[in-house]
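> sequence unknown, structure follows:
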């Protein structure tokens, strides 16, 4: 069931999204050679809790950390570890969510660790821009397929593949709500976009094949061919005046 948010609920959700965005910004500043993903996760949790919020991911379905931190060929759901030390040239996808007064904010960004290869930078640039292409298509009266089609066209035109196994989603009182928001699709198809809907648009774009596999820990999802993957995400409100990005940092 799709839940349309009231103006009061959107106001609360904006604060959850602001906290999530600031936590993600803080994580990005910490991405440096020699830093462990565990240290970054600690920073994220401390900031969210200092803001009077709760990390959305901690304990969600049994996930053991406050942020998903996915390095290089890890697509999503990377578990932070003390032994995972970032090195020069890594690309680091950080996914962060916060719950504030019963509402969730959710966002992700892929950060370069020091200087990265031109190939890695091109993948990150394309994934980020495909997100904004999807957001531009998220107009009231349109369809979910408009969003996925915009993301898919942009990424595939540049030689990349779009992950099919994981998609975006509605977000609000629950971290994952209806509708699903695929990063591929056909314009004019799918659920109609209505004012009051809040969705998380999150392209996961691979350098090689679109197929992925999940490791033995049940969470860490990697590219099937070992090539790089990038992940960007914003929580977005559908309004009569166009899409509004909620997850913007201070």
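Cool, got the structure. What you see is a predicted model; the values in this text were computed from it and never measured.

> okay, CA-based contacts and neighbour counts for the rest of this
Fine.

> In the protein, what residue spans correspond to helices?
Assigned by DSSP state H, the helices in the chain fall at 7-30, 37-50, 118-136, 144-156.

> ok, structure two:
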């Protein structure tokens, strides 16, 4: 990064730790051992958006459940002083413990098992030796594979954060939630971006255009490309059996971005903060199912059981009871993570031999 003009205060701390190993008994995607991290499966031209069978949907439900567990576990360790590399180690082990492959590892040569995007980093941050500090915000983007891929992320505060950052996080989450709520068969994909714009515009924030949501199943990234800004001409309508992500990236300032010389880390051009949330969703016959979220029915049932127990105990005891500026961020969208070219920049990052 010598002579690189950083856009904000965030700095990487090298060397990176050694590449973490995945036991040989765990099934691996086709890019896992490719020297360039190339996926031959993803290179095959798609004829359209895949409609999953009942068996494939069952597999997606299972892997998405595991991914949620991994994200929640990793996020529980966020605190001032922990490094993003330590979070990567936690996430990697959590995937391995579930007999799953961490999808980012070696994908187009990404060197780690999770993306950790701090402050002005929009997405694809590479875990390194920088400790988190009080007041940071961090996005954890977790993906894992057990024949099928699951993909989700969320932005978290590190200790106490300022109100501006909290408002950004809250608005970003709300924009994703409301976009998911309109999904059902027959709805045009472009309505997702229109809904997100409706939530974000009054706040004066901007929406990143360079990266999109994407289809996900036995392929990590595939059709459809889901744009998150309003007024797009994105073709196509949702159909039952389709699975894809919605993952808006919302910036306090400009939508324009730059990339560090690792060819992965995307940062805001003005150095102001960015937040993102992502879920993997299934279009059902009547609406939408969020695969990467625990079923509401389970929690309701759990709460009912707890209430029943409380009532019985009481009886026994006898007691009482942002605006996008025209022309900004108009780059051609990329599907989630870049797949068109290898991230050669990671080869230049010195690697520490310790694990």
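Cool, the structure landed. For clarity, every value in this text was computed on a predicted model and none was experimentally measured.

> can I get the helices of structure 1 in CSV with mean neighbour count and distance to residue 105 of structure 1?
Formatted as CSV, the helices of structure 1 follow (neighbours: other C-alpha atoms under 10 Å; distance: least, C-alpha to C-alpha, whole Å):
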stretch, mean neighbour count, distance to residue 105 of structure 1
helix 7-30, 21, 4
helix 37-50, 20, 11
helix 118-136, 20, 16
helix 144-156, 25, 20
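
> Could you point out which of these sits nearest residue 185 of structure 1?
Closest of the helices of structure 1 to residue 185 of structure 1 is helix 144-156, at 4.7 Å (criterion: C-alpha to C-alpha).

> What's the average distance for that closest one when superposed on structure 2?
By mean C-alpha distance after the TM-score superposition for structure 1, the fitted helix 144-156 of structure 1 averages 0.9 Å away from its aligned residues in structure 2.

> Relative to structure 2, which residues correspond to that helix?
Residues 189-201 of structure 2 are where helix 144-156 of structure 1 lands when matched by TM-score structural alignment.

> before we move on, the earlier item: using CSV, lay out the helices of structure 1 together with distance to residue 197 of structure 1.
Output for these, formatted as CSV (distance: least, C-alpha to C-alpha, whole Å):
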stretch, distance to residue 197 of structure 1
helix 7-30, 10
helix 37-50, 25
helix 118-136, 13
helix 144-156, 11
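
> Can you say which of these is nearest to residue 231 of structure 1?
helix 118-136 (6.7 Å).

> distance from that closest one to structure 2 after superposition?
Mean for helix 118-136 of structure 1 is 0.5 Å (mean C-alpha distance after the TM-score superposition for structure 1).

> Now find how far off-centre that helix is within its chain.
Relative to its chain's centre, helix 118-136 of structure 1 lies at 13 Å (C-alpha atoms, centre = their mean, to the nearest Å).

> helices or strands up against that helix?
Other helices and strands packing on helix 118-136 of structure 1, by 3 or more C-alpha pairs under 8 Å, 6 or more residues apart in numbering; DSSP states H and E, are helix 144-156, strand 198-201, strand 204-206, strand 229-231.

> of all these, which lies closest to residue 19 of structure 1?
Short answer: strand 198-201, nearest of these by C-alpha to C-alpha, at 15.5 Å.

> what's the matching range in structure 2 for that closest one?
With TM-score structural alignment as the criterion, strand 198-201 of structure 1 aligns to 243-246.

> which residues are contacting that stretch?
51-52, 151-152, 176, 179-180, 212-217, 224, 226, 228, 278-283 (C-alpha atoms under 8 Å, 6 or more residues apart in numbering).

> Buried ones from those, can you make that a ChimeraX selection?
Listed next is the ChimeraX selection for buried residues among those, using 16 or more other C-alpha atoms under 10 Å:
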select :52,151,152,176,179,180,212,213,214,215,216,217,224,226,228,278,279,280,281,282,283
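
> Count the residues that sit near residue 79 of structure 2.
Neighbours of residue 79 of structure 2 under the rule other C-alpha atoms under 10 Å: 17.

> isn't it right next to residue 158, touching?
Yes: Residue 79 of structure 2 is in contact with residue 158 according to C-alpha atoms under 8 Å; the separation is 5.5 Å.

> where do the contact lists of those two overlap?
Common neighbours of residue 79 of structure 2 and residue 158 (criterion: C-alpha under 8 Å, 6+ apart): 132, 133, 134.

> for the last one, what are its contacts?
Applying C-alpha under 8 Å, 6+ apart, we find residue 134 of structure 2 in contact with 79, 80, 158, 159, 160, 161.
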